[in-house]
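Novice: just coords:
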């Protein structure tokens, strides 16, 4: 039998959603599995048991299982929030709350390269930034490691975090590099110096430069870390935009057997066939359509569509304040679709593509029987920002649909002016008659 939960009963059933997984039947909804070639399942049911997807079908009936009527709504996997600092960056302007980057050395003059630096060790699952992203349907993110002024072009390692409150990353680590004009100041002001230094690092890792030599850049831990990535056992995310730099990156990575992905790639469409042949995913900000610098002169709103048409796997990430505005990643995918990207590829860029790229497809990215139930029930098309997430489940647990932002909103909406001094919340404007 189906037990339908609505209104207050539904709220009560999931009030303790953060504590344990619940069995639930999501019925009569449009299911977008995000599987390659999976298509759309109209008016289907999805059964969640013990934190996993137990069944997908029509007319499913299970004795005593609570049911949510999804009529008119869309069900998708929980979305990828992009490459962010969620959980390692609380207040961008307050350095004590920002653990995303390492500052060492004095630029190219005294560069200290520490690829063993791992930002996941600073992750805070209690960060107030997590619920802000989660109530918008964001279920996982790739923590980014970067360099502050005085650092190196190798920022360190990050990893995929599920935003379910668990403290540890899932899947393998990812190494971050910054190349191109924006990072030239770290390599003697010339981007040519970047390839010189990268080749030196390869020589160190492969023993052609003795560790005890005066010119060595790496610690023993750093050599061990880079040896893994430089032998193809790990993904390297490279931040760059200019087509000429991307061409050099393809040559360098193929020469040394390094598995890369590109973040940014404003001019990547110019090398789309080469990127497709090399199986290099590109994570774009599809709102970059005007050059913010000389590395983006060929930026276009059709970047994602042109890349995908050539066979490149396309994902999405923001180039601005990605940590505190992760919800805007849906807007990136929606704008890419508006400019020629097929809708299914827009959803894949927020689900399956990042999951496969960063080695966590066993955990997130698609809706499949037996897979972890990281799901979002939307009021409509999730790539249209007019629609909202109505329910979010991570590991089968119903996430509370509240955050610091919603609490502040509700506080001020509920407040009523009063003649009593101090009756209004701070900064609440007096009502103008």
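Specialist: Ah, there it is. Treat the numbers as computed from the prediction; the structure is a model and nothing was measured.
Novice: rest of the way, CA atoms for contacts and neighbours
Specialist: Fine.
Novice: how about the helices in this protein?
Specialist: 7-13, 129-134, 192-205, 220-229, 243-256, 272-277, 303-309, 329-338, 343-348, 352-357, 404-414 (DSSP state H).
Novice: which other residues reach the second one?
Specialist: Outside of helix 129-134, the residues that reach it under the criterion CA atoms under 8 Å, 6 or more residues apart in numbering are 81, 86-87, 90, 139, 163, 323-327, 392, 399, 402-405.
Novice: apply 7 Å and report the result again.
Specialist: 86-87, 90, 163, 324, 326-327, 402-405 (CA atoms under 7 Å, 6 or more residues apart in numbering).
Novice: what subset of those residues is buried?
Specialist: The neighbour-count test (16 or more other CA atoms under 10 Å) applied to those identifies 86-87, 90, 163, 324, 326-327, 403 as buried.
Novice: okay, one more to line up with it:
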């Protein structure tokens, strides 16, 4: 990793090889009962992992370590769903908008990392606000828009899939009467047609997988980028991320899961409060719509209390920044979480829903999401309550290295 480079005109600085020690008046480890540690300390090892966590005075500090103090320290914030890096800051369709291909309604073969630009100013902007990991990829707007991935916000260029945490996280699907937004072909045009097309493609993928597993080599089908990805969905290697906001779209997604047996993650779920029992019975988690999203179209019946309702029902969920059709192309997941806390979600559960809960949903809880020995040393430092929109993020640590830029 190079020691410094220019990112959108601002200098990104890494510390030298000295270990980092982070002290916080309040340390949210997001472990166990989610209770914070007063006057806590986190020691970042030279390997980029957390080597010690505890109360100040009870943890041995490495000699020569760089010590940074903050009012509040949390795990690095995780954005559970966005199109950051594919949709750019400037909102120029021919230059920095790669989140949606308009040529076909079904394109599961489109890889997120092939379009990702880690040097886009939008990536730095969210990193400076405490977001260290993003689940990003192709945006809603087509029946099957493409793939998503998980990457840290300090990755400027993806040279190989190993530069990501998950090169293929999920396959993004949208269920809506107008999921094409007039941008692709007219088909599928209705909800019934959308479901028929999805079922048809999954049936083809199932048959493709059956032939591929046939012992008779002469019957082995040729590789098919589209069907190979959908076959991975059917094998439960890759979840299907279905954006469904209306209650009947949510139940349609659940029916599809029951028919084909794939792992389902619901996205949006604006009317989930109408079908909480059905969602809970399905066992699928929810990436809840941005709390302050505009309430029109399929989100016209959304509520600020959606996260609180999911929490009361015992349904696992996480916060997302989502995708916006206008500049600056993304919301800030931490601000959306703060709005949910103001509308009935307990603060500890709110912070969990943008740290450890998305890590669990993404299958990455062994690496990120909480401050525990052996996990990646990703931390966000704040001057006060991180759920208050006026609170400044004073520092970001990713992989045990301090990332800082000119004040913003």
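Specialist: Good, I have the coordinates. Quick caveat: nothing in here was measured; it's all calculated off a predicted structure.
Novice: related to what we said a few turns ago, nearest to residue 45 of structure 1, of the buried ones among the contacts of helix 129-134 of structure 1?
Specialist: residue 163 (24.9 Å; CA to CA).
Novice: contacts only, for the counterpart of residue 387 of structure 1 in structure 2.
Specialist: In structure 2, residue 387 of structure 1 lines up with residue 391, judged by TM-score structural alignment. Residues near residue 391 of structure 2 by CA under 7 Å, 6+ apart: 382-385.
Novice: what's the burial count for residue 194 of structure 1?
Specialist: Using other CA atoms under 10 Å, residue 194 of structure 1 is surrounded by 22 other residues.
Novice: verify the stated contact: it with residue 187.
Specialist: Yes: if you go by CA atoms under 7 Å, residue 194 of structure 1 and residue 187 touch, sitting 5.9 Å apart.
Novice: can you list the helices of structure 1 in TSV and add distance to residue 57 of structure 1?
Specialist: As requested, those are exported to TSV (distance: least, CA to CA, whole Å):
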stretch	distance to residue 57 of structure 1
helix 7-13	23
helix 129-134	27
helix 192-205	52
helix 220-229	42
helix 243-256	44
helix 272-277	35
helix 303-309	31
helix 329-338	28
helix 343-348	21
helix 352-357	21
helix 404-414	35
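Novice: of all those, which one comes closest to residue 235 of structure 1?
Specialist: helix 220-229 (6.8 Å).
Novice: okay, and the closest one goes to which residues in structure 2?
Specialist: Against structure 2, helix 220-229 of structure 1 falls on residues 224-233 (TM-score structural alignment).
Novice: buried residues, that stretch. List them.
Specialist: 226-233.
Novice: ok, now which ones touch the residue most central in space within structure 1?
Specialist: Nearest to the geometric centre of structure 1 sits residue 82, at 2.4 Å (CA atoms, centre = their mean). Residues in contact with residue 82 of structure 1 (CA under 7 Å, 6+ apart) are 141-142, 316-318, 326, 329.
Novice: so where do the strands sit in the stretch 1-150 of structure 2?
Specialist: Taking DSSP state E, counting those that start in this stretch as the criterion, the stretch 1-150 of structure 2 carries its strands at 4-7, 10-13, 20-27, 37-44, 50-55, 66-75, 77-82, 131-137, 144-152.
Novice: what's stretch 354-362 of structure 1 aligned against in structure 2?
Specialist: Using TM-score structural alignment, stretch 354-362 of structure 1 pairs with 358-366 in structure 2.
Novice: map residue 155 of structure 1 onto structure 2.
Specialist: Residue 155 of structure 1 maps onto residue 145 in structure 2, by TM-score structural alignment.
Novice: ditto for residue 328 of structure 1
Specialist: Residue 328 of structure 1 maps onto residue 332 in structure 2, by TM-score structural alignment.
Novice: now for that match, how many residues are close by?
Specialist: For residue 332 of structure 2, using other CA under 10 Å, the count is 20.
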